[in-house]
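In: Sequence below, structure please.
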Amino acid sequence: MPRARTELAELVAFRSVAGPARSPGSECEATAEWLAGTLRAEGFQDVALLDTPDGARSVYGSLPGPAASPTVLLYAHYDIRPPLDESAWRTPPFTLTVRENGRWYGRGAAGCKGGIVMHLLALRALRAGGGPPVNVKLIVEGSRERGTGGLERYARAHPELLAADTVVIGDTGNVRAGLPTVTVSLRGAVRARVTVEIDPVAASRRGRSADAHSGPSGTGRTADSTRGPDATAALIRTLASLHDGEGNTVVDGLDGAGRWCGVPYPRRRFRGDAAVLHGVDLPGSGTVADRLWARPSATVTGLDCPRPGSGDGARALVCLRIPPGTDAARAAELLTRHLESHTPWGARVRVETVGQEQPFSADTTAPAYTAMGEAMRLAYGQEMRVAGLGGSVPLCGTLADLSPRAEILLIGLGEPEARVHAVNESLDPRELERMSVTEALFLWRLRNRRGHGHCRP
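Out: Next comes the predicted model:
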């Protein structure tokens, strides 16, 4: 663990923020080089820096196990989200700091540089016992947080590289610190750019221009409700149609009544985890787990509102999360039709799909889940829980397509107190230790097994 802390401190010090516009590309390059050097020092073979189609670099290496043993792929990523408001951090975001509560603070500590260290710890434990009992492949992605799909495209072009009997994605976490959890359900996503423009014939009839006075048309600073149609107001009305009066996401033709049957997420606990202000209601109906893991949700992630009277269109970025059982391409069609049919006043709307990710659900009857349950029981002294994730891990769908019989499991260090992607992100070192032991025990239990399960995208 002392060595793990030192290595995580070195990783956190790299400002490997996703996207070259947000940090120097040299930081990601340096992180990838550090990882490649670490893998070589650990005895990995075939260590390579993979140039993916989105301009990022992923790091790959392999450890051979006994002849005829199954192959296990371990995954993590080294790129991180921006630190947001650095002044709001109690400690420097790129310096791993131990605070009075014993947690280790720093951007990427839990999501997902800690996942890299988790894999290394598990493999070192096995090496101390004579070496890995299975063939191991390790892939560390460099553009997970960008959402640009570089590794997915690289994997499709080189399907043999990541082929495996079992896959362990180290990028999720427990429902609560100390409660061992496997994530078995991921929502997919449709990302769309929505542009609303007022009919140009109507605009010309009104004689609007950027210099229009407020006067009778009401287009200036003192504009009131007597003015003509407004693109921003039309966009707001259009986006508002994505939720009903209770706050449920509603997209015409899309099922919004799913039920979650796994571990519950108590309402009171969620309010605390999400820091919901006192007196603010939670939108929507059904349980918290229903809404987070089994139903669609629409979020406006960006707005571009033109100056009144400019005649420019108003734009928004919309992310529609979709539960397992919903095809992303079909959801994109339904979202487009819904927005087109709910734009008021004859305004023109353009909906451009800029990204799609398929949802994912695992077959928990697969043998690997039995092995993981046994490993978690030994490492934690508690039974394994299964939970969902409101977001997505795009690589899961790609790997399920390329290796339909592969058993895919998602674990990690991102329990609620970790505040992954938020200010003051942290890691509980007890979780790192227990989850690393879990992974080592899990790999040991796979030594005499073949991949007979399957995951369905």
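In: switch to C-alpha atoms for all contacts and neighbour counts from now on
Out: Fine.
In: quick one, helices of this protein?
Out: 2-13, 25-41, 113-128, 150-157, 200-206, 231-240, 267-273, 288-289, 328-341, 367-380, 394-402, 429-445 (DSSP state H).
In: Just the buried residues of the fifth one, please?
Out: Read that as helix 200-206. A203 (16 or more other CA atoms under 10 Å).
In: Quick one: residues in contact with that helix.
Out: S217, G228, G311 (CA atoms under 8 Å, 6 or more residues apart in numbering).
In: returning to that earlier point: now the helices of the chain in TSV, with distance to V300?
Out: TSV is the format used below for the helices of the chain (distance: least, CA to CA, whole Å):
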stretch	distance to V300
helix 2-13	30
helix 25-41	29
helix 113-128	29
helix 150-157	25
helix 200-206	26
helix 231-240	8
helix 267-273	21
helix 288-289	20
helix 328-341	13
helix 367-380	36
helix 394-402	21
helix 429-445	34
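In: now the other sequence, so there's something to compare against:
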Amino acid sequence: MSTADRTAALAARLDTALPAVLARLDELVAIPSVSADPAHRGDVLRSARATAEAFSDLGVEVSVVSVDGGQPAVLGRSAPVAGPTVLLYAHHDVQPTGDVSAWTSPPFEPTRRGERLFGRGAADDKAGIVVHLAALAVLGPELGCNVRLLIEGEEEIASPTLPKLLVEHRDALAADVVVVADSVNWAVGTPSLTTSLRGILDLEVTVSVLDHDLHSGAWGGAVPDAAGVLVRALASLYDADGAVAVPGLHAPERTPAVEYDEQVLRADAGVLPGAGLPGRGPLTARLWRQPSITVIGTSLPPVDDAAHALRARATARLSVRVPPGVDLTAAAAALTAHLSANAPHGALVETTVRASGHPVDLGDDAPAHAVMTGALRDAWGSEPVDIGVGGSIPLIHLLAESLPEATVLVTAVEDPDTRAHGIDESLHLGELTRACLAEVLLLDRLADGLPPAP
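Out: The predicted model follows:
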């Protein structure tokens, strides 16, 4: 059978399987598996069990496991065959809903409007789960790969127990290829593989200049104010055009294959007319390959509670996105040194890293990458693109570090209008169908083994 005929036959099977797959997705979205909220711990367990049942019904041997009191994950394995081993990853936990009244329809009542399915987790990442379900349902007894499953239950809280789970179940998760179905496509109709992600430093900086607050009229002008010192130190993080000005945070850049049209970016991000865009170079390079620093909180009193006082201490919390190629420890040291050097009046500067996640550069030269690219091309009928992601997914580094011999492929079920983590999160159902077909084609084409490295 020719490649085209085989693709058409598998697409027809997918059409038959899709109603049951979408019903499973509705079932999963209806479960409020919010891992960040202790009140939903039972729902996270219910979500894990429902996920395990869905795969078990396809003949996959599954178990629900947790380590160190962490949220439950689903592990699974297919019947052994002679082909390569592929680990399929997704996560079944979801973000909190935010203001429920702001949703057009209730967040845990999956609702179809036009081509989209709305609901918390509909895209991020319960769609990833059903992509894996669809692939296994379509291939059935013709599955020529050894499939392993890892459906995590705490990705939305930075996977705190995943490192230990990967160690304890290393043999069960060992694979030649890892498919992480948890990213975003470049556009509806344009499939993507994510090959790089920025890392993150969640950093607190505190400046101290006094041992107690003072009256601003009695002492202002001759005594330093920690609030003003903090503002000046934070301003030093950026140069005149808004690019990050901290030595040691930049890495040699690789020009992205695609560029973001400025007017589209402004519209997508809601940039007000007349407001400029910070930074230099291609917009996709700024988003994927350059550092960014965002002030996400301060200890300064709100305007309504302001007092006429000089502050003894002031703290800011920073979200620092670290580009691929920059070491996290070196980045934290560079930030501390820069802030200390740029805090006026000899202020005492203290920094604390609250959380961190490594940047990742997966590359595009592995044989499995070429197979996946071909599968995406045939599923979408358009040319796929390699993209970066400005956000951070710490588990990608964990998987790459724990399974160093495996090729990690980060595939997509989301699109730019998905609004993951936001109000009215949704999934484009046409893109879901194409993502399912692409994974079917990947597993089918890997059945005879990986092609030789170039």
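In: Next, count neighbours for M1 of the first structure.
Out: 12 (other CA atoms under 10 Å).
In: cool, H92 of the second structure as well?
Out: Neighbours around H92 of the second structure, by other CA under 10 Å: 33.
In: quick one: it from V389 of the second structure, how far?
Out: Distance of H92 of the second structure to V389 of the second structure, given as CA to CA, to the nearest Å: 21 Å.
In: so P93 of the first structure touches L84, yeah?
Out: No: P93 of the first structure is beyond contact range of L84, at 9.6 Å (criterion: CA atoms under 8 Å).
In: Looking at the two now, which is surrounded by more residues?
Out: Relative neighbour count places P93 above the other of P93 of the first structure and L84, with 27 against 14, counting by other CA under 10 Å.
In: What does the more buried one correspond to in the second structure?
Out: Under the alignment by TM-score structural alignment, P93 of the first structure pairs with P107 in the second structure.
In: ok, now how distant is the residue lying closest to its match once chain neighbours are set aside from V44 of the second structure?
Out: The shortest distance from P107 of the second structure to any non-neighbouring residue, by CA to CA, 6 or more residues apart in numbering, is to G119 (4.6 Å). Remark: distance between G119 of the second structure and V44 of the second structure (CA to CA) = 16 Å.
In: Show me what A189 of the first structure lines up with in the second structure.
Out: Using TM-score structural alignment, A189 of the first structure sits opposite I200 in the second structure.
In: residues touching that match, list them.
Out: So I200 of the second structure contacts S319, V320, R321, V322, A355, S356, G357, H358, P359, G391, S392 (CA under 8 Å, 6+ apart).
In: My understanding was that the third one contacts W288; is that so?
Out: So that's R321 of the second structure. No: with contacts defined as CA under 8 Å, R321 of the second structure does not count as touching W288, sitting 9.3 Å away.
In: isn't A285 of the second structure right up against V258?
Out: No: using CA under 8 Å, A285 of the second structure is not in contact with V258, being 9.5 Å away.
In: Have a look at these two and say which one is more surrounded.
Out: A285 (23 against 15).
In: give the contact list for the more buried one.
Out: E253, R254, T255, P256.
In: Tell me which residue of the first structure lines up with it.
Out: Per TM-score structural alignment, A285 of the second structure is aligned with D290.
In: still on that earlier bit, out of R321 and W288 of the second structure, which sits in the more crowded spot?
Out: Ranked by neighbour count (other CA under 10 Å), R321 of the second structure and W288 place R321 first, with 29 against 25.
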